[in-house]
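J.: next input, structure requested:
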Amino acid sequence: MNAAQRNRHASLLRASGFEDGPALTVQSTDGEIPQGRELSFAWLSGTVMTGLTSVLLMGAALYVSFQGQDTFSTAYKALQLAAPKLEQPFATDITAKSSRIRPVAATRSDLETIEASIRQVVDGREILRNQPFTRLRATLATTATSLSADAPAYDPVAILNATQPLQAGALDLNADVYGTDVDGEVAVRQADMPASFIPARAISDEVAADFVRGSAEATFYTEDAPPTLAYAALGPSLDALAKEGTPSSPNGIAENVTVVPKTTLAANNGPGRTERFLTVREVGPLADTLVRNGFTRAQVSMVENTLANLMPASGLPAGIRLRILYGPLTSDSNSLVPYRMSIYRPEGVQGDPHIATVALSDNGQYVVGLQPDWVDFPHEDIEQINVGNLPTVYRSIWETGRKHDLDDDTIQRIVGMFAYDVDMTKRISAGDTIEILETQDAPDAKPELLYVSLNLSGTKRQLYRFATEDGTVDFYDPDGETGKRFLNRRPLEGGGTLRSRFGYRIHPIFKTRKLHTGVDLAARSGTPIYAAGDGVISYYRWQSGYGNKIEIQHVNGYETAYGHLSRYVDGLGVGSKVRQGQLIGYVGSTGQSTGPHLHFEILINGNLVDPLSVKLPKDNVLAPQYRDAFNQAMAQIDDLLAREGTPTQVAAAKTP
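T.: As a prediction, the model looks like this:
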């Protein structure tokens, strides 16, 4: 290249912005090197570290979001890309850290129909007819879902109203129960034996048959029809009507279940995740099964739309298995919602066992998910036991009742029947059971409750329905006493929240060890307070320490005291007679108090006792003249409970 060509190329380079400058260097102090030509290792390393830190922070945030226990990311967990088979028991909670296997309990829901012949007196005539009864034996729900989220708040006064005696309905529940079935209805007429008849000392089988036939034709009849042959003899005892060896106790008690939490603090940590395994025995609407297991109607609609294209063309077969994961909607929620549900084919059916899975997404929608980690499906229906999830006795009865289609009035009466004997605000224990016997629903009559038993922590309480001659119906235990107690243990609206029990404690104000003479039931200021029982007001003014105080004198040496009231009810004073449930004052924080609450005391013959645990007398005891009839009615109910029934399926599913 000659000189002219080099000059031409140099001109073109300068025109394009090219600059002939020194090379980059790490030395920023060399001679005449212009600023900006040096290379800084500090700047380069800072840039690289900033990028790496950003990547790590974003990755950690995403990981925590998808794995966190208090987030709404269950759907992502369900959509994981691998589902390996785990070599671990199905009871292990793989969604939370733990050093021990979470215990499980078998969940029994035996709903059966029992047929029995009863004898009634209708318009002066005795009639024999078949009467169907429904028997429920079930474990109390260990998980509170949306099924009972709208249950009425616990209110002792409302419970008092729910336990008032009933009036006898169309069914005479004290009727005789027979072991022989009849077709339709058979009218019975009693006739005296002819005075001239003298039976032989020994008769043949043929003569005996003729005698029975003749007696039946003479004493049983139907109007405007030829004589009808029917015979139903009263046995020497109703126990002989039951099959020999038939157990009379509920078989819904969970066996071999041990609940030993690692620490008692687990019960106060709030709700956590739990999982339910169940088998649908018969084909029916899938929506009904989902509703009974905690799905709302809106959630059921979303699930059905999601599963529309995933169900087999022939529909879901009988015996499908469901695996439902529950968790809290929010950290302070007292109800669990279904996070994920998986449907599996019955055992032994050809094809992939897993049919479909839906999971709750971050925006509250149910989306399609892959099969969760495989576990061997149990043969019996089970549910994990999460100590933080165990509901109160009150909430569990509502959850169990609605799951088995009991109407709200019946559930409220059941709660009221045991509320005076059981602390309804206490958490249930795994394996607690309930047993119910009632008449079947009919077009012309509502179901009539006949018997209820609760088995809580190994203690069984039974109540039988009985009607007296005046038509008053109430429920009595085997000793002939009602569940209603002489005094209410929580005499304020809503029952309050127990803040301090009876016994020695460190005084919250004086910081000294003193006897706490009652129980403190916290409630909002102005909450109504009611008389715990019938009595006469003996004290009605300010008292040091107690603030505004009321004392009521009851019969047989019983007294109750109410402290820290904000104000009294107008029109009452010393000497006023009050009845159980009558408004006497309002919750406050007067006297030596650290916040609004009711200080409630019970004294027996001047001695202070624990209001929540002292054994109180029953308010109503069956009169002696009814004991024989009650024992007979109780034996009849026990006979029905001991009979084998026809299963009635509660949970059923079919293609949506």
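
J.: alpha carbons only for contacts and neighbour counts from here, please
T.: OK.

J.: ok, the most centrally placed residue in the chain to residue 162 distance?
T.: Centroid-nearest residue in the chain: residue 396, 2.2 Å away (criterion: C-alpha atoms, centre = their mean). Separation of residue 396 from residue 162 (C-alpha to C-alpha, to the nearest Å): 18 Å.

J.: hmm, back to that, which residue packs closest to the residue nearest to the centre of the chain, ignoring adjacent ones?
T.: Nearest residue to residue 396, sequence neighbours excluded (C-alpha to C-alpha, 6 or more residues apart in numbering): residue 141, at 5.3 Å.

J.: give me the number of residues near that neighbour?
T.: Using other C-alpha atoms under 10 Å, the number of residues around residue 141 comes to 29.

J.: isn't it right up against residue 401?
T.: No: using C-alpha atoms under 8 Å, residue 141 makes no contact with residue 401, being 9.3 Å away.

J.: what do those two both touch?
T.: Residues touching both residue 141 and residue 401 by C-alpha atoms under 8 Å, 6 or more residues apart in numbering: none at all.

J.: would you do the same for the sequence below? I want to compare the two.
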Amino acid sequence: MNPAQRNRTAALLKASGFEDGPALTVQSTDGEIPHGRELSFAWLTGTVMTGLTSVLLMGAALYVSFEGQDTFSTAYEALQLITKPAETAIDSQVKGDRVRPVARTRSELEIVEASIRENVDGRALIRKQPFVRVRATLATAATALSNDIPDYDPVAMIDASQPVVADGDDVANPDIYGAEVEGEVQIKTAALPASFVPAPAISDKSASDFVRSTVENLFAEGGGEGEVALAYAQPDTGLRDLGVVTDGGLSGIAENVSILPKTKLAEDAGLGRSERVVTVRESGSLKEPLLKNGFDTQTYDMVSATLKNVLSSANVPGGARLRILMGPARNSQTLIPHRLSIYFPDPATGEIKHAATAALTDRGSYVLGLEPPKIEFPEEDTEEINVNNLPSVYRSIWETARKHDIDDAITSRIVAMFAYDIDLTKRISAGDSIEILETEKDATGHQDLLYVALKLGTTTRELFRFRTDDGTVDFYDPDGETGKRFLTRRPLQGGGRLASRFGNRVHPIFKSRRMHTGVDLASKTGTPIYASGDGVIEKAQWVSGYGKYVEIKHVNGFETGYGHQSRIADGIKPGVRVRQGQIIGYVGSTGNSTGPHLHFEIKVNGRFVDPLSVKLPRDKSLSAQYEGNFEQTIAQIRDLMNRDAAPMTVAALN
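T.: Now for the predicted structure:
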């Protein structure tokens, strides 16, 4: 730039208001009048803090608005204090809320009776035997009812699913008859005396006359089509064995159930609110239905103390309705009751009228509230389906079992028997159901499980109790195979969290698409790893990429591998035989790994397969000699599942 151009540029800048002044400084100004060239650290700090505070406040406001409103304070529609005038109440329907599907829940606990034959002190008796039948949709939310259930542990499930040796009083394979008896009927067999000849029901002459007249009428001239009846008798009115049937299935189909497909985003979302409507079938205490629907003893006591001023009694009449709004707790992954509304039927008109409402405040106490927006009460119990609240299969089975007073030992066996076929850590779908058949409690309160059917999606799995001649009792599917597999699919304590599936993926370290030959089950460093099945150790060493690695060879061409271990268990070396459930190492992050997890893989005849979906051989099958007896047992149990409930039916659970 020449001097003329430089002067012209300077003149333009000066004309536009720019001037050549001293640089900015943090030093104090010369003289008493500031020249506007110094920096103020106090002003700069205040500006930055104001900006950060604004960002935090706006972020918190957005978080509360979209997904966290119940965490910070009780939603207004749940808590409408009764101290407010009724005309100022605001409609609880929040604009923009997505309409949740409502499913009709099935919850039946019934007594069915059948005549069975048993030997008592050497005598053959026929008597009525009551059985307990449960038909229910799986719980769609986890509540305080299942807070203290055992942690998911594959080894504990292996132990719980082992066959047992029955004693002489075991009722497995009961001889069930179609006819009904009153009281007890003793059966006594004795040889007929040689002189006894039973009188014929039809004489020879009458029989021959009947045959001759039938044949003559059939072939007479002008006769039409006819039937030849060679003999006839009165229908059998005595006791009869139930016939073996070839068809059948899970009895009782859950109808009118809205199914909401689960999305991948829903798996990561937090818990949300949902409302259930429960009918009190028989007059009685309010406590029992509340304890089976999300309340624990502490919350019931709080609600009872709140309602005692407006309800004359702690008992509720038959036909009363309960509306329970469930919401997330602040410190746990469990839904708690945010609001309880009680409705009584009018004795004169039968109309359902609001009696009282208790709502949870953000301080954790219950206060009286206004009646929530009116709804049309359906005949069946209903529950809103919120996909964020759907529990795992494991917890849902426990929640449902406890709601129906099923013994914890029986529930442990049920989840253990299905653990080999089903990923119990996956969420259920709305409409999944379970059916259970048990014996009635004996004098000590003991019950035996006879049958269980689990319906997940469109697949139903059934297991029938059967006792072999050596007294061993186990559960078999309709094909005579046990529910147990010879390999477990999640061989570490707690089952781990599925971090990466089998198949092609972008490698988290090398950032290239590669085949993932197993599944990654994330867990804490040091978590015990178990042998997936009985076998012989092939490798127990460092393997490039896998880190500390153990490989086990099983029968029939199956091999399993366990990578990235922090430590291989003592005594685990090539040639050592291990049993299913034995500790072989501990979770770590050795080799090419981004965090502590177990890389578990299965090979069949040298080829990698998906550990979570590959069809695994059964552990045990019934021998052919029991085929007829087992088919008879299946037919009899199906008959019990299809029978009408006895007059002493226990009302549908609340």
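
J.: got a TM-score for the two of them?
T.: TM-score for the superposed chains, counting by TM-score structural alignment, normalised by the length of structure 2: 0.80, backed by 554 aligned residues with a C-alpha RMSD of 2.8 Å.

J.: now do the helices in the stretch 501-650 of structure 2.
T.: 627-642 (DSSP state H, counting those that start in this stretch).

J.: swap in structure 1?
T.: Per DSSP state H, structure 1 carries helices over the ranges 3-15, 41-67, 74-78, 156-162, 205-219, 286-292, 297-307, 393-403, 408-418, 627-642.

J.: can you list contacts of the third one?
T.: For helix 74-78 of structure 1, the surrounding residues in contact (C-alpha under 8 Å, 6+ apart) are 66-67, 339-340, 359-362, 367, 369-372.

J.: ok, back up a step: quick one: contacts for the residue nearest to residue 396 of structure 1?
T.: With C-alpha under 8 Å, 6+ apart, residue 141 of structure 1 has these contacts: 391, 396-397, 399-400.

J.: before we move on, back to that, give me the ChimeraX select line for the contacts of helix 74-78 of structure 1, limited to the buried ones.
T.: Provided next is the ChimeraX selection string for whichever of the contacts of helix 74-78 of structure 1 are buried by 16 or more other C-alpha atoms under 10 Å:
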select :66,67,339,340,359,360,361,367,369,370,371,372
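
J.: any chance of the contacts of helix 74-78 of structure 1 in TSV, plus distance to residue 309 of structure 1?
T.: Shown next, in TSV, are these (distance: C-alpha to C-alpha, whole Å):
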residue	distance to residue 309 of structure 1
66	27
67	29
339	21
340	18
359	16
360	18
361	19
362	23
367	12
369	13
370	15
371	16
372	20
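
J.: between the contacts of helix 74-78 of structure 1, which sits nearest residue 604 of structure 1?
T.: residue 339 (51.6 Å; C-alpha to C-alpha).

J.: test my guess that the closest one contacts residue 299.
T.: No: counting by C-alpha under 8 Å, residue 339 of structure 1 stays clear of residue 299, with 11.0 Å between them.

J.: structure 1: which residue goes with residue 365 of structure 2?
T.: Following TM-score structural alignment, the counterpart assigned to residue 365 of structure 2 within structure 1 is residue 365.

J.: can you tell me the closest non-neighbouring residue to that match?
T.: residue 302 (7.0 Å).

J.: now swap in residue 518 of structure 1 and tell me
T.: Leaving out its chain neighbours, the residue that sits closest to residue 518 of structure 1 by C-alpha to C-alpha, 6+ apart is residue 601, at 4.5 Å.

J.: quick one: contacts for that neighbour?
T.: 517-519, 560-562, 608-611.

J.: in structure 2, which of those residues remain in contact?
T.: Counting by both residues aligned by TM-score structural alignment, their matches' C-alpha atoms under 8 Å, these that remain in contact in structure 2 are 517-519, 560-562, 608-611.

J.: ok, those residues vs residue 134 of structure 1, which is closest?
T.: Nearest to residue 134 of structure 1 among those, with distances taken as C-alpha to C-alpha, is residue 611, at 37.4 Å.

J.: what about that closest one, distance to residue 516 of structure 1?
T.: For residue 611 of structure 1, the distance to residue 516 of structure 1 - C-alpha to C-alpha - is 12 Å.

J.: out of these two, which sits in the busier spot?
T.: residue 611 (22 against 19).

J.: just checking, the more buried one touches residue 517?
T.: No: counting by C-alpha under 8 Å, residue 611 of structure 1 stays clear of residue 517, with 9.6 Å between them.

J.: got any residues that touch both of those two?
T.: Joint contacts of residue 611 of structure 1 and residue 517 (C-alpha under 8 Å, 6+ apart) are 502, 601.

J.: what's the burial count for residue 379 of structure 1?
T.: Using other C-alpha under 10 Å, residue 379 of structure 1 has 11 neighbouring residues.
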